[in-house]
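S.K.: Pasting the sequence and the predicted coordinates here, then a few questions.
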Amino acid sequence: MAEKKKSGFWKDFKDFISKGNVIDLAVAVVIGAAFNKIVSSFVNDIIMPLISLAVGGKSVADWKWVITEQVVAADGTVTTAENALRYGAFIQNVIDFLIVAFSIFIVLRAFTKLQNRRKKAEAQEEEKKDA
């Protein structure tokens, strides 16, 4: 019985590979990685400097709430490290995510509209053929 499941699994895997979905997925991963670099650069190099300028010049990534200050000995060595919640980096990542999500939404929305137009055109052609 286990042998049937195994052969079914491998058959399904072979079918999956042969349909070309793997290549489509690989292309999507590569394009996604490149797109991520573009969006990250847009956020880090354009959006965040403008936000920093608007809020007094301090980099958003440096925003933090210090719980305990760093303690430095007389010789300059750090005896106790600073303990802080670095919420600025989190905000920057949220903005990054929102831009990616919005961009994907725009692309999917355009794709869906295009598909709907094609379906509508095909339906109209079918009606003409039937008439």
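M.R.: All right, it came through fine. Because the structure is predicted, anything quoted here is derived from the model rather than measured.
S.K.: all contacts plus neighbour counts: C-alpha atoms, from now on.
M.R.: Fine.
S.K.: count of residues packed around Ile95?
M.R.: 17 (other CA atoms under 10 Å).
S.K.: Remind me which helix or strand it belongs to.
M.R.: Assigned by DSSP states H and E, Ile95 belongs to helix 87-130.
S.K.: Tell me which other helices or strands that helix touches.
M.R.: Helices and strands touching helix 87-130, by 3 or more CA pairs under 8 Å, 6 or more residues apart in numbering; DSSP states H and E, are helix 21-42.
S.K.: Any idea how far the helix it packs on is from the middle of the chain?
M.R.: 9 Å (CA atoms, centre = their mean, to the nearest Å).
S.K.: Okay, one more to line up with it:
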Amino acid sequence: MDADQINQVVGYVGAIVLAGISMAVVFRREKQLDDPDDDSVVYLEQLLKVTNLHTEGKYLVRILRQSGNLQKEDQIFYSPEAAIKAAIATFKRAKIEYVFITDNTETQFCFRRPYYHHGGKAEGRKVGSVEIYKVE
């Protein structure tokens, strides 16, 4: 075998290993999704049930792109239910069925899409995460 053939074989093996790791991560997330005791990965419809936000107050909703930039201007809601429903509508519009919860406290509720979407020229411009903060 010459050097070019060795490089091709190494490239193919590397691609197969990377694909295997990616599939393992996806399957692990889906397993967490089906586990009723694990509420770190949930369907959008379950967000209202798992939140720890207080029921009274004013809430700021910040929707971010995968790149970390703002997807849309911050919005203010007067109940956690309204704030979460607005976030759910955004994720449904982006065809995201479930989310990974990163923070769930009485004053903050943050969740993100379960995987990075490499969408061609729109890469990084897709909805990435939602941050809901109690401001009053």
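M.R.: Looks like it came in fine. Since this is a predicted model, take the numbers as computed values, not measurements.
S.K.: What's the TM-score once they're superposed?
M.R.: Overlay of the two chains. TM-score (TM-score structural alignment, normalised by the length of the first structure): 0.30; 71 aligned residues with a CA RMSD of 4.9 Å.
S.K.: related to what we said a few turns ago, tell me what angle the helix holding Ile95 of the first structure forms with helix 21-42.
M.R.: Angle between the axes of helix 87-130 of the first structure and helix 21-42 is 130 degrees (criterion: axes from the mean of the first three to the mean of the last three CA atoms, to 10 degrees).
S.K.: how much distance is there from helix 87-130 of the first structure to the middle of the chain?
M.R.: For helix 87-130 of the first structure, the separation from the chain centroid amounts to 15 Å (computed by CA atoms, centre = their mean).
S.K.: Could you list which residues are in contact with Asn21 of the first structure?
M.R.: For Asn21 of the first structure, no residue meets the contact criterion (CA atoms under 8 Å, 6 or more residues apart in numbering).
S.K.: if I look at it, how far off is Lys120 of the first structure?
M.R.: Computed as CA to CA, to the nearest Å, the Asn21 of the first structure to Lys120 of the first structure distance reads 27 Å.
S.K.: cool, Phe35 of the first structure as well?
M.R.: For Phe35 of the first structure relative to Lys120 of the first structure (CA to CA), the value is 32 Å.
S.K.: Likewise for Val71 of the first structure?
M.R.: 70 Å.
S.K.: Which helix or strand lies directly C-terminal to the longest helix that the second structure contains?
M.R.: If you go by DSSP state H, the second structure has its longest helix at helix 3-34. Going down the chain from helix 3-34 of the second structure, the next helix or strand is strand 41-43, by DSSP H and E.
S.K.: Can you list the buried residues in whatever helix or strand comes next after that next one?
M.R.: Proceeding N to C from strand 41-43 of the second structure, the next assigned helix or strand is helix 47-50, under DSSP H and E. For helix 47-50 of the second structure, a neighbour-count test (16 or more other CA atoms under 10 Å) marks Leu47, Leu48 as buried.
S.K.: Output the contacting helices and strands for helix 47-50 of the second structure.
M.R.: Looks like helix 47-50 of the second structure contacts helix 80-93 (3+ CA pairs under 8 Å, 6+ apart).
S.K.: other SSEs contacting the next helix-or-strand element following the helix it packs on?
M.R.: With elements assigned by DSSP H and E, the helix or strand that comes after helix 80-93 of the second structure is strand 98-104. Using 3+ CA pairs under 8 Å, 6+ apart, the elements in contact with strand 98-104 of the second structure are strand 41-43, strand 108-112.
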